[in-house]
Structures are given as structure tokens and as C-alpha cells.
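One predicted model, sequence on top.
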Amino acid sequence: MNENRIHQTAIIHPGARLGMGVTIGAYSVVGEYVDIGDGTRIGSQVIITGHTRIGRENRIFPFCSLGDEPQDKKYGNEPTKLEIGDRNTIREFCTFNRGTAQGAGITRLGNDNFMMAYVHLAHDCRVGNYTTFTNNASLAGHVQVGDYAGLGGFTAVHQFVRVGAYSFTAMGTVLTQDLPPYVLAAGNTAKPHGLNLRELKRRGFSEETVIALKRAYKLVYRSGLALKEAESRIMPLAADVPEVRHFLDFIHVRGRGIIR
């Protein structure tokens, strides 16, 4: 169905661009610089403002605020952006802020993500594809989240922290340092609790790959080695297993350091 369905109480700025088959519910507001792709469904009382681009076939539930000003005292009304990809589910009361001039200028959410109620994406965050954020998971500014990562309810992530692909946090986890790919974390502050084996199995990782990742994990977390020495021991594994190479490349970037 290519016809747009817009409730008579919705307020759509004449400058907003809507694709085909867009649905907008009662009392929602869409601003001047907003671009909404084909087939996206927006519930009632949703506010979408700023330079915000939303892709195709997203589902946005009531009471969300997307693309408003970043919560950053340095923000000076620069025309920064929020970009949302395709086929995302964004549940009630989510707040996604646009970027800052001091950062990348863009807050970005990829494709096929499942964002449960009250999720917050602060300015300049970059979230990949196929992630799951459970209720009240919150990212501070400049956080990066890899594909297939899962954040448990009430997870809080400090600014500039990286969350690796296929990783997972338990409910109430507080991340103040980077979480490597494939790793489970829990606690305040977060501690490692092995590999995210259930997700690796679900995504079809081979037994050989999982065994190699277990060896890499043990060298970092169970051997008692300094991180630099553990990295050197992992290198031979990384030469043969791309997933181990990804793990090694991630922990090699010092940044805020990894959880240990």
C-alpha cells in the first residue's frame, strides 16, 4: 500500500519529506528537516525533529523523542544529525539525540535493531545492526556498539566506551570501560563472565571458531598475563581465525581500556 496514512491531529511541517506508505499517529509532530522512508509506521504522540533521517519499514511506538538537541552544554544549535536505518523497532519513550559539532556531528542507528522502552542514545553514538537494547538501557555520548550486541535492562554505558559485536550485558550492568566482542559482562562496575556462547551458537559460529575464541579469552582473562603479553600470545590464533583477529584488534585499541 503506497498511500500515506496521517492522523488528522498530527502536525507535519511542509518541509518534511515522507516516503510512500508512511503511517503517522494521533498528535505526533514531524519537523521541517525530517526525512522518513517508505513504509515506516509512527505511533501517536511521537516527536521527530532536527535534521533527522529515518529509513524504510521502521516501527516507532508512542511517546518517543527522536532528533532533539543533544544534552551537551557546549551545543550551540549547530545543524547536526540523527540517522536511523531500516526495519528498526523503537518502543515507547525512547530518546535519541542528534550529534554535536565537537563529535562526529551524527548520531547513527543501523538496521534491524530492537530498542525496547525507555532506551536512550546520547549524542554522537554509533549503533550497528541487529542489536537488542532491553528496557532502560542507556548510552552516554560517543558510545560505539557493534553488530548483534545485546544490552540488558538498565545497562548504563559511560561516554566514549566501545561495546563489541556479539557481546552481552546482564541487567543493571555499568560499563565504564570497553567490552570486547563476544564477551558477557555483568555488575557495577562490569566484570567479564565468559563468552556469549548462546549467541555464537545461534549465529552459526563453527566449533573450531568457538574453541579459538575460548583460548583467546582465557589468555586475556584467566592466564594472569599482562594485556600486552596476552595479545602477543593471541597473534598466532588470529592469523588463522578472523573472529579472533577481530577480538585482538578490538582489545589492542587502548581507549578507555577493556573490562578485566
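Here it is on my side, so go on.

rest of the way, CA atoms for contacts and neighbours
Noted.

List the buried residues in stretch 243-259.
243-248, 250-251, 257-259 (16 or more other C-alpha atoms under 10 Å).

go on, stretch 59-67?
Here stretch 59-67 shows 59-67 as buried, counting by 16+ other C-alpha under 10 Å.

ok, the buried residues of stretch 243-259 vs F154, which is closest?
I259 (18.3 Å; C-alpha to C-alpha).

Which residues are in contact with A140?
Shown in contact with A140 (C-alpha atoms under 8 Å, 6 or more residues apart in numbering): 121-123, 125, 156-160.

let's go with 10 Å and repeat that
Contacts for A140 (C-alpha atoms under 10 Å, 6 or more residues apart in numbering) come out as 71, 120-125, 156-161.

go on, Y166?
130-131, 145-150, 180-184, 195-200, 203.

Cross those residues against helices and list the overlap.
Here DSSP state H is the test, and those give 197-200 as lying in helices.

In the strand or helix carrying Y217, which residues are buried?
Assigned by DSSP states H and E, Y217 belongs to helix 207-221. For helix 207-221, a neighbour-count test (16+ other C-alpha under 10 Å) marks 209-210, 212-221 as buried.

now those in JSON lines, with distance to I90?
JSON lines is the format used below for the buried residues of helix 207-221 (distance: C-alpha to C-alpha, whole Å):
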{"residue": "T209", "distance to I90": "33"}
{"residue": "V210", "distance to I90": "32"}
{"residue": "A212", "distance to I90": "36"}
{"residue": "L213", "distance to I90": "32"}
{"residue": "K214", "distance to I90": "34"}
{"residue": "R215", "distance to I90": "37"}
{"residue": "A216", "distance to I90": "35"}
{"residue": "Y217", "distance to I90": "33"}
{"residue": "K218", "distance to I90": "37"}
{"residue": "L219", "distance to I90": "38"}
{"residue": "V220", "distance to I90": "36"}
{"residue": "Y221", "distance to I90": "35"}
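
Most widely separated two among these?
T209 and Y221 (18.1 Å).

from the ones in helices among the contacts of Y166, which single one is nearest I24?
Closest to I24, out of all of those and judged by C-alpha to C-alpha, is E199, at 34.9 Å.

So the closest one is in contact with F205, correct?
Yes: counting by C-alpha atoms under 10 Å, E199 does reach F205; the two are 8.9 Å apart.

Look up the closest residue to T49, ignoring the ones flanking it.
Spatial nearest neighbour of T49, chain neighbours left out: G31 (4.6 Å); criterion: C-alpha to C-alpha, 6 or more residues apart in numbering.

try it against this one:
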Amino acid sequence: MKQPLAYVHPESQVADNVVIEPFVTVDKDVVIGEGTRIGSNATILPGTRIGKNCRIFPGAVIGAVPQDLKFKGEYTTVEIGDNTTIRECVTVNRGTIARGKTVIGSNCLIMAYVHIAHDCIVGNNVILVNSTQLAGEVTVDDWAIIGGMSAIHQFVRVGTHVMISGGSLVRKDVPPFIKAGREPLSYVGINSIGLRRRNYNNDKIREIQDIYRYIYQKGLNTTQAIEIIEAEMAATPERDEILLFVKDSKRGIIRGYFPD
């Protein structure tokens, strides 16, 4: 259903049951899947791909060109999965030559005034709380929750099942399964509540806690901690995910917790 006061470019591909409210702009080279609703005054620009059953709230701008001086007009996209909600005044920029696309997964909640810059990769079931700002080429893995008014430095990666405190400045990579808070941003424990909600049992949570004791609480450097974990702890998907994340970190991981 398209309101007569909306503009939908004839070269866009919009499913028949998409609801487009008044004063929406849907430009050329846009694809919108079945069951999606586009709120009034939203702007959907070229290169945008929106999945099924998404909700785009008023004032959102999806697919604008990157705010990046290396962008030279190359063809890039924004890709949004199914069942994702994008609230008021969110801005999502297209990719650059670096990755070619900006991606938001399925079942995400992107709250009001969030900015997702060029070449970001946001996984599935992610929550970005109001006014969170992602700089270019940030990666946020599945099930992460980033508190409101947080700022994520370019190239940072946030691991799966992470919870980051509101108002955080995230300058380093945040490994999976943990909570992070304080300033500078630090490890403050395992995201045990979130893990239980996602059916991790107590034995698995204890295993994850033991891994992070070596990394953060035994006075070891990262290399020493990894060597001991590999030597003394049985290989499991969670152990290997943590070790691979730490080994692959380009910016280094956040620091441990040091009480005042």
C-alpha cells in the first residue's frame, strides 16, 4: 500500500504488500521485501536492500553515501535482513571500496538516532540502543547489546553475546560472552544473564568464566594466557571462538578490570 504523497521510483523493486506512508522517498535501485513498513519521512536511497517484515520508522535515512573521503562514487550497497526494526532518525550509510557494503542482519533492533557508518557489519539479533554511533568498518557480532550513547571507534569488533554499558567509548575489540563497562572500557565479568536467556547451561558459563580468568585475572599477558588455555583446557566451540577472536584482534582487546 503506497500513499499518494510518497515517492517511489519506478525502477525500485517493492513487494506488493509493503506499506509506504506519506512523504517517504524510495529511490531507484532499492529492493524492499514482503511485509515491510516504511514510516513517513523516511528516505531509502539507491543501493539499499531491505528484507521481509522490517519496520523502518519516520525520519530514518538508509543508503546515503559514506561520510568518508576515500569514497569515489563506486557502486556499493546497504543490506538489511528480515524482521529488523530501525527506529526514528537512524542513519545507515552505504559501503566503500573497503568492503563494498554495509550490512545489518535479521531480528535486530536499531533504536532512535543510531548511526551506522560505511562498511559496518552488524550481525543477527543485535540491539543498538539510542544514539549509539558506529564508525566505519565496525563489526558487531550476533546477539551483542550496545548501551545508549556509546561510540564505537573505526575498525573495532564487538564479539557475540557481548553487553556494553551505556555511554561507553569503545576503542578496543570486545571479546565474546562478556560484559564491558567503566572508563576506560574494561572487562567487568561474563554476560551470564544473557547467556542463560539463550540456553547456555551453568557448566558452559563456568567454562567461559575460567577462560577469562586466565585472560584477565591471573596477571598474565595475552600470549601467556592463550598458551595456558590451549594447553590446559579442552577444545570446545566457545573456547575456540574466544581464542580465535583474541588472536585475530587487530586493535587489541579491552583491558581487565582494575578497582579504584
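Good, I have the coordinates. None of the values given here were measured: they were computed from a predicted structure.

ok, of the contacts of Y166 of the first structure, which come out buried?
130-131, 145-150, 180-184, 195-197, 199-200.

among those residues, which are in strands?
145, 150, 183-184, 195 (DSSP state E).

isn't D240 of the second structure right next to E230, touching?
Yes: contact criterion C-alpha under 10 Å: D240 of the second structure and E230 qualify, at 8.9 Å.

neighbours around the corresponding residue of the second structure for Q45 of the first structure, how many?
Under the alignment (TM-score structural alignment), Q45 of the first structure maps onto N41 of the second structure. Applying other C-alpha atoms under 10 Å, we find 20 residues neighbouring N41 of the second structure.

so who does N41 of the second structure touch?
N41 of the second structure neighbours (C-alpha under 10 Å, 6+ apart): 6, 20-25, 57-61, 88-89.

now these in a markdown table, with distance to V170 of the second structure and secondary structure?
Compiled in a markdown table, the contacts of N41 of the second structure are given as follows (distance: C-alpha to C-alpha, whole Å; DSSP: H, G, I helix; E, B strand; the rest coil):
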| residue | distance to V170 of the second structure | secondary structure |
| --- | --- | --- |
| A6 | 39 | coil |
| I20 | 36 | strand |
| E21 | 37 | coil |
| P22 | 38 | coil |
| F23 | 36 | coil |
| V24 | 34 | coil |
| T25 | 34 | strand |
| F57 | 27 | coil |
| P58 | 29 | coil |
| G59 | 27 | coil |
| A60 | 24 | coil |
| V61 | 24 | strand |
| E88 | 24 | coil |
| C89 | 23 | coil |
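
any idea what I242 of the second structure aligns with in the first structure?
Under the alignment (TM-score structural alignment), I242 of the second structure pairs with F247 in the first structure.

Which helix or which strand is home to its match?
Short version, using DSSP H and E: F247 of the first structure is in helix 242-252.

what's the average distance of that helix to the second structure?
For helix 242-252 of the first structure, the mean distance to aligned residues of the second structure following superposition is 0.9 Å (mean C-alpha distance after the TM-score superposition for the first structure).

still on that earlier bit, for C89 of the second structure, see how far away the corresponding residue of the second structure for the residue nearest to T49 of the first structure is.
Counting by TM-score structural alignment, G31 of the first structure lines up with D27 in the second structure. For D27 of the second structure, the distance to C89 of the second structure equals 18 Å [C-alpha to C-alpha, to the nearest Å].

Likewise for G123 of the second structure?
Distance from G123 of the second structure to C89 of the second structure, by C-alpha to C-alpha: 21 Å.

before we move on, what about S106 of the second structure?
In terms of C-alpha to C-alpha, S106 of the second structure sits 19 Å off from C89 of the second structure.

now swap in N83 of the second structure and tell me
18 Å.

circling back: for the helix or strand that the helix holding Y217 of the first structure is followed by, name the packing helices and strands.
With elements assigned by DSSP H and E, the helix or strand that comes after helix 207-221 of the first structure is helix 227-240. Where contact means 3 or more C-alpha pairs under 10 Å, 6 or more residues apart in numbering; DSSP states H and E, helix 227-240 of the first structure is packed against helix 207-221, helix 242-252.

can you give me the offset of stretch 242-249 of the first structure from its chain's centre?
Between the centre of stretch 242-249 of the first structure and the centre of its chain there are 20 Å (C-alpha atoms, centre = their mean, to the nearest Å).

who touches that stretch?
164-165, 180-183, 205, 209-210, 212-217, 220, 230-232, 234-239, 250, 252.

Which residue, neighbours along the chain excluded, lies closest to the residue mapped onto H153 of the second structure from the first structure?
Under the alignment (TM-score structural alignment), H153 of the second structure maps onto H158 of the first structure. Leaving aside its sequence neighbours, H158 of the first structure sits nearest to T176 (C-alpha to C-alpha, 6+ apart; 5.0 Å).

Could you count how many residues lie near that neighbour?
Neighbours around T176 of the first structure, by other C-alpha under 10 Å: 20.

Trace it over to the second structure, please.
By TM-score structural alignment, T176 of the first structure lines up with R171.

got it, and V22 of the first structure?
So V22 of the first structure corresponds to V18, using TM-score structural alignment.

so who does that match touch?
1-2, 32-38, 52-54.

wait, A185 of the first structure sits on H193?
Yes: using C-alpha under 10 Å as the test, A185 of the first structure is close enough to H193 to be in contact (5.5 Å).

which residues do these two both contact?
Joint contacts of A185 of the first structure and H193 (C-alpha under 10 Å, 6+ apart) are 168-170, 260.

I'd like those written out as JSON lines, with neighbour count and distance to G50 of the first structure added.
Output for the shared contacts of A185 and H193 of the first structure, formatted as JSON lines (neighbours: other C-alpha atoms under 10 Å; distance: C-alpha to C-alpha, whole Å):
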{"residue": "F168", "neighbour count": "29", "distance to G50 of the first structure": "32"}
{"residue": "T169", "neighbour count": "29", "distance to G50 of the first structure": "31"}
{"residue": "A170", "neighbour count": "19", "distance to G50 of the first structure": "33"}
{"residue": "R260", "neighbour count": "15", "distance to G50 of the first structure": "39"}
